[in-house]
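**Q** structural data only, the sequence is not supplied:
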């Protein structure tokens, strides 16, 4: 990683509790589609959830009956995962160098995390640890910026935060597969959640582009957002619409 990437990647540990409480979850339809594209149920599958964070997706995979192992490099995030979900095993590691034997998993999943890897390393590593017919699944919850208030918010954040888009996004990460001729199956789901204005701001403040800022600067950005959003949502509650992208890649034979 570059120094800038490293700073952003390390920013999650100190905000782990806030991340776990405020970040969006995932609808059941995501896992229905994952099972359909993988061609197998999650029940009794051996799953490595890489970049597991505080275990938001990990817990849902386990609830579907998967034997899931969380892989997380951040001590702060892993500590929160262990505190909230003590029955889920956690291994310290990164996707670019998975600490597992060849052919040891049915699925490798990345929830909101694949863009933190180097695909030249993380994709071959995923294929190495997958069994024949195993799949690599990548998914991202992304707020629907076509909605006017979210589009206006993004414009404000781009103007206020120099590193807002520094690490790329869904398109940049998945472009790798097209450039390398690796077939990818994609499904996009739409869903939404109702949150308070303060809950929305808590989610926002757990994002790396805000977490890396000095506290004074971060609070100024959040105060500006609170003021702008209060004008749109005077009752203090709002609906966040999401586009949930799922990409499934089957291990080459």
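**A** Cool, got the structure. All figures in this text were calculated on a predicted structure; none of them were measured in a lab.
**Q** C-alpha from now on. contacts and neighbour counts both.
**A** Fine.
**Q** tell me the contacts of residue 187?
**A** 33, 245-247 (CA atoms under 8 Å, 6 or more residues apart in numbering).
**Q** tell me which residue is most central in the protein.
**A** For the chain, residue 112 is the residue whose C-alpha lies nearest the centre (CA atoms, centre = their mean; 1.3 Å).
**Q** ok, and the closest non-adjacent residue to it?
**A** The shortest distance from residue 112 to any non-neighbouring residue, by CA to CA, 6 or more residues apart in numbering, is to residue 140 (4.9 Å).
**Q** putting a second one here so we can go through both:
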């Protein structure tokens, strides 16, 4: 979707991504149905930047007819293995390999930032039927939780600002629409809080699957995780942590 090496980094960590990344709460797909004005059951959906198929699987479970679009060869292969009944095509959001006016919904889970909105917005509108919708969302960390906020600051320092510090992460509604390149469309935003409890190893693997960390050189990455494990073990001696998220979802309706 972009020449940014961070976007290509995920292909080097497909197993880690699949095993450690969080999914999404049922309330997310409820919100997508509500804000788009149609049920997912029977809807024709493209999940773009599908990765290992985390969101794709949830859409299928709701009865949607889904095609997964993924630019990375290793990620696409992993998605096919996880979801053998789902068509997986190689492509990206800047030039969708899909027919015009063929879909009810186009979704981007954690992947919209790797597109160029000047190209990806017209592409989404091209493949959507009249009355269709574009839904983009991210699991963002709940930085009102003190230990998560402190951790984000450590990650920002380790990645030299590639991973933004906590105070710069979540914009207001108008800025969120503008930053997503959706100005001029009818857009509704919803913020959904949820959490999961995981082992310390899974938590650290999740952090390690982020692009800003994947592109670090091996010595810096190893040093960061040694220090981070020590910090977290001091606070969580049972090696179990609760990750708290806020899903930030934007749904834009096709004119």
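**A** Arrived safely, thanks for sending. If you're wondering where the values come from, they're calculated on a predicted model, not measured in any experiment.
**Q** show me where the second structure has helices.
**A** Taking DSSP state H as the criterion, the second structure contains helices spanning 5-8, 14-20, 26-36, 54-61, 73-82, 117-127, 146-158, 173-179, 200-208, 211-214, 218-235.
**Q** and the contacts of the first one?
**A** Under the contact criterion CA under 8 Å, 6+ apart, helix 5-8 of the second structure has outside partners 1, 72, 114, 211-212, 214-215.
**Q** please apply the same query to the second one.
**A** If you take CA under 8 Å, 6+ apart as the criterion, helix 14-20 of the second structure is touched by 10, 52, 54, 74-75, 78, 202-203, 205-206, 209.
**Q** tell me the one of those residues nearest residue 182 of the second structure?
**A** Top of the list for closeness to residue 182 of the second structure, among the contacts of helix 14-20 of the second structure and by CA to CA, is residue 54 at 24.5 Å.
**Q** how near is residue 57 of the second structure to residue 180 of the second structure?
**A** Using CA to CA, to the nearest Å, residue 57 of the second structure is found at 25 Å from residue 180 of the second structure.
**Q** for those two, indicate the residue with more neighbours.
**A** Neighbour count, other CA atoms under 10 Å: between residue 57 of the second structure and residue 180, residue 57 has more, with 20 against 16.
**Q** contacting residues for that one?
**A** Residue 57 of the second structure makes contact with residue 83 under the criterion CA under 8 Å, 6+ apart.
**Q** try 10 Å this time
**A** Residue 57 of the second structure sits next to 23, 47, 50, 64, 66, 68, 79, 82-83, 86 when contact means CA atoms under 10 Å, 6 or more residues apart in numbering.
**Q** just give me the closest of the residues you listed to residue 196 of the second structure.
**A** Using CA to CA, those come closest to residue 196 of the second structure at residue 23, 9.4 Å.
**Q** tell me, how many neighbours does that closest one end up with?
**A** Neighbour tally, residue 23 of the second structure, other CA under 10 Å: 15.
**Q** residue in the first structure matching it?
**A** By TM-score structural alignment, residue 23 of the second structure lines up with residue 25 in the first structure.
**Q** report the contact partners of the residue nearest to that match when sequence neighbours are not counted.
**A** Once flanking residues are discounted, residue 25 of the first structure sits nearest to residue 56: 6.3 Å by CA to CA, 6+ apart. By CA under 10 Å, 6+ apart, the contact list for residue 56 of the first structure reads 19-21, 23-26, 81, 84-85, 111.
**Q** and the residue nearest to the centre of the first structure? What does it align with in the second structure?
**A** Aligned partner of residue 112 of the first structure by TM-score structural alignment: residue 110.
**Q** correct me, but that match touches residue 51?
**A** Yes. Assessed by CA atoms under 10 Å, residue 110 of the second structure is found in contact with residue 51 at 9.3 Å.
**Q** nearest to residue 119 of the second structure, of the contacts of residue 57 of the second structure?
**A** Of the contacts of residue 57 of the second structure, the one sitting nearest to residue 119 of the second structure (CA to CA) turns out to be residue 47, at 16.9 Å.
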